[in-house]
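Trainee: Need coordinates for the below:
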Amino acid sequence: MRGRGRAGLGLVAAGVVSVLVAGVASAAPQPGAPGVGDPYYPNAGNGGTDVLHYDIRLTYQPDSDRLAGTTTLLLTATQDLSRFDLDFALKAKSVLVGNEAATFANQNGDGELVITPAHPLLKGQTTTVVVAYDDTPSTEAVDGLHGWKHGAFGALGVDEPQSAQWWFPSNDHPTDKATYDVSIEAPDGNAAITNGTLVRKTQSRAGWTRWNWRSTKPQATYLTSFVVGKYEVNQSTTPDGKPFITAYGSDLGDSLYAAKASVERTPEIDAFLAAQFGPFPFEAEGGVVTSGITFSLENQTRPTYGLKNFVAGANTTLIAHENAHQWFGDNVSLGKWSDIWLNEGFASYAEYLWSEHEGEGTTAELAQYAYDSYAADDAFWQVLPGDPGEENQFDGAVYDRGAMALQALRITVGDDAFFAILQKWQATKAGGHGVIPEFEALAEQVSGKPLQALFQTWLFTKGKPALGPNGASAARAAAHALVKPKSFDQIRANHRMLAAAGER
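Mentor: Next comes the predicted model:
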């Protein structure tokens, strides 16, 4: 959620009794914070709770955009709680906490569902929270923003940095990851697609089919997708035996084959990326192509791609980008949204690696060409990849300069240390999250070299660095201009499309 203030919610005092323990009065249960204090989105997520699992059971009618059902959260209190928030844009009908009716309030337009349980939750206590709801997601806004997509293509709950709140109540911040069971009933002829493994598809009643999916690895809320509409769904297995599920909208037209020629190569591309970053971290692979968005997003196990990305033909650099996020962004998520470089810089560098693998320009050529493409006075160099600001979170500099920073790191520490750093980051942070200072410390530890100046220059200093990402001076690079690598136009087109969308 975007930053906002909240007022007028008084403490629940009735029934709260001070308790003396060893002669010292313990503090009365307090309300959980409305957010985790993220520097870009202070009210994103919630304080006082840790969600372990989401069980989401829904019925969706594409024609009317009506969404109804329940979400059951298994959560643990991380403090004594008199009340707590969930991030949710829709109108709740009822809330149970530990099987008892709870008092609740939908805050007007700020995406907060404020819940007061019948009895305070104690620190360390694990309980169920069952929220029933029935609403039209496309009519609901959070801070004036609409994150739900509805049209002739069906419906999409796909967006970044927030999308979950338009279809399930959650602790909507990447630092609180959970496992998922998602069951979506839709009219016959419509597919209902999300993350993980399709465990069952059944005729639930006359004219309706229910799709049941399971995600067994920790997953951030914004990476959890809702896709309902008319799609061609294909199921197979990867060479190493994982479920491989892809889906293509029925309205892709002349770009259908280009989309398939890209997405169907996902297992091949993931195998290549695994050789660079470590084993593929999840239980399934796949992808969805839709006309409902122009951008693409790295939804866990099954990225969602906008049709526009394939109008010029196959686009495997984009497949490499979004699937690199399965490691950088999904397996290891960012700790704060200001750490977006840990997602986008690494996924952009994966495009360089894949292009080199395909013989379309080396990583060194691509990074140097990107560096040479921007004059010293270009506004591009005023955006800091290490802390771009909310308004520039998905600026092209986060992608391109972010990838240049990694090439500069590789040149400085050498190939062996560079890839050891990337793989150790995955191994030590798997299933969790990290922040840029932690990555810097790991890079210094693995390489044995002081790297503070390098990171400061490439991530946190405005202006064009005097040395290019390959260690060449700007004057030398200008005097020896490189031939543009073949894949550069496609990579730049991908990044410009993402930046133009203002997201991803």
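
Trainee: From here on, just use CA atoms for contacts and neighbour counts.
Mentor: Noted.

Trainee: residue ranges of the strands in the stretch 301-450 of the chain, please?
Mentor: 304-306, 333-334, 433-434 (DSSP state E, counting those that start in this stretch).

Trainee: What's the separation between residue 304 and residue 121?
Mentor: 38 Å (Cα to Cα, to the nearest Å).

Trainee: re earlier: and the strands of the stretch 301-450 of the chain: which comes nearest residue 133?
Mentor: strand 304-306 (26.1 Å; Cα to Cα).

Trainee: and that closest one, what does it pack onto?
Mentor: Secondary-structure packing of strand 304-306 (3 or more Cα pairs under 8 Å, 6 or more residues apart in numbering; DSSP states H and E): strand 285-290, strand 296-297.

Trainee: One more, please, to line up against the first structure:
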Amino acid sequence: MRRTFVAVLAAVSMTITGTTLAGTPAQAKPRVTAQPGSPGIGDSYYPEYGNGGYDVDHYDIRLRYNPANDQLTGTTTILARATQDLSRFNLDFLLNVSSVRVNGWSATHARAGAHELVVTPARTIRAGQSLTVVVQYSGVPSQVLYDGYTAWRRTADGAMAVNEPESAWWWYPSNDHPLDKATFDVSVSVPDGVEVISNGVQPRPPIGELLGWTRWIWRTTKPTATYLTFLTIGQYDIVTDTAPNGQQVINAYHVGLGELGNAARASIERTAEVVEWSSGLFGPWPFEAQGGVAGPLDGIGFALETQTRPVYGPGFWRRGSNPYVIVHEIAHQWFGDSVSVAEWRNIWLNEGFASYAEWLWSEAQGEGTAQEVFDFTYASYPESSSFWQVLPGAPGPDLIFHGAVYDRGAMAVHQLRLAVGDDAFFQILKAWTSSRQYGNGTIEQFQALAEQISGQDLSAVLTTWLFTAGRPDLTGGADAQARIAAATQPKSWTKLRESQQFLAR
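Mentor: Now for the predicted structure:
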């Protein structure tokens, strides 16, 4: 017994010192050195947006907001997974942070760059490890500027956090890029009598709290890009209904819209109808709820395809109802929300197709075919116009919302349709939205899919309309030029222009 015990001790000792019983060196395991996660996710247009080293699954955002002084306090819990060994990692955020915990341990934090919060955990994080990151913070968001502006717009009775390509920085820490989608729980406590609207469904009605405060709760169950989340707080009339597919419809109208209120309702209340029509073109509705928000007079000056529930500025209602902007934002729920850009250079996949959806609606409503809208749009921009110098497929970071991305972008979609024919075209749309549902895509990937389905080389048409400066020549020669010269204004044109005026910015 004793001799056996001694032999075992000797073997253990020899293994520890790097030698086996046979006298050969033991195989040493390579040491892995943890590295900082990158301060950007790799976007060519916005290199510092998003972060590397982890992937977020879920955000739990718990806030308290006082409209009287614009004071916001919050705790956001981030559930994520490390994609590398991490010594530290970044979050995109701008407000004052009081504490950060990682997996229950207090972590140090520091500012870096314009919007980076650098978190150093007490313990090294290993690749594949689950992360629970709890950030506590506060601030007056309307007074916190990035590049001279704030995406948190304070209004007379509340606030709006609605913007693209960034808005989360002013109300919750995040990995702020469409490549890292997640689900969301948003809980906001506000004074009694104030409404809070956000994405998704309401799992339960607002809950009264002590001392005159009420907590509103919203839940998003499908993967969502951070810029597609939103918050609007103030005095709203909330209208609930059930869509033809059985889903919850929640529409909200700011009570201060005055004479614009009826036009807003006449537009947004058609959302369920537009969803049903769009589903026939693009495939099943990809999300858990439907609706829209008509913001206040002192709110935003544009519309945004915030997931499940787009938000509209008041300018769209100044000349009466406008279903075309509803069509545009609902089309984005497939093109931009469910299938998001892999990089912001691919913005044509969002705006070109949402704009073309308006042309398809015009065709369906008998207010001008897509060809008639194309002809009049093309004729509206003379060859000498600088409009033709902006490339929808590569507009550059300062021009991603230029009118050419919308109008020339839609013209490019129409040229694709003419090249492949209607059967293949509409098959391509549904194949794209289904094959990349809740994911991301690039123009190159879209082209590959379109070529696979159509059996055609589409390089020439897409290069001409997306990546070549100048007014493209039309196929058809003299006949095409004669058609353009004779183009007349479609019945839908006025509403299409009103829609585009506030969408491009």
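
Trainee: so where do the helices sit in the stretch 401-505 of the second structure?
Mentor: 403-420, 422-435, 443-454, 459-467, 477-485, 493-503 (DSSP state H, counting those that start in this stretch).

Trainee: do the same with the first structure
Mentor: 256-263, 266-277, 316-324, 341-357, 363-373, 396-413, 415-429, 436-447, 452-460, 474-479, 488-501 (DSSP state H).

Trainee: Can you tell me which of those is most buried?
Mentor: Counting by mean count of other Cα atoms under 10 Å, helix 316-324 has the highest mean neighbour count of these, with a mean of 27.

Trainee: which residues are in contact with that helix?
Mentor: The contact list for helix 316-324 of the first structure, computed with Cα atoms under 8 Å, 6 or more residues apart in numbering, reads 262-263, 265-266, 269-270, 273, 296-298, 303, 346-348, 350-351, 354-355, 487, 490-491, 494.

Trainee: quick check: that helix aligns to which part of the second structure?
Mentor: Mapped onto the second structure using TM-score structural alignment, helix 316-324 of the first structure spans residues 323-331.

Trainee: how near is the aligned residue in the second structure for residue 282 of the first structure to residue 114 of the second structure?
Mentor: Counting by TM-score structural alignment, residue 282 of the first structure lines up with residue 287 in the second structure. Separation of residue 287 of the second structure from residue 114 of the second structure (Cα to Cα): 34 Å.

Trainee: Pick out whichever of those two has more residues nearby.
Mentor: residue 287 (20 against 13; other Cα atoms under 10 Å).

Trainee: how far away is that one from residue 140 of the second structure?
Mentor: Noted for residue 287 of the second structure: a distance of 32 Å to residue 140 of the second structure, by Cα to Cα.

Trainee: Let me know which of the strands of the stretch 301-450 of the first structure is tucked in deepest.
Mentor: Per stretch, and counting mean count of other Cα under 10 Å, the top mean among the strands of the stretch 301-450 of the first structure goes to strand 333-334, which has a mean of 26.

Trainee: Give me the mean deviation of it from the second structure.
Mentor: Between strand 333-334 of the first structure and the aligned residues of the second structure, the post-superposition mean distance stands at 0.4 Å (mean Cα distance after the TM-score superposition for the first structure).
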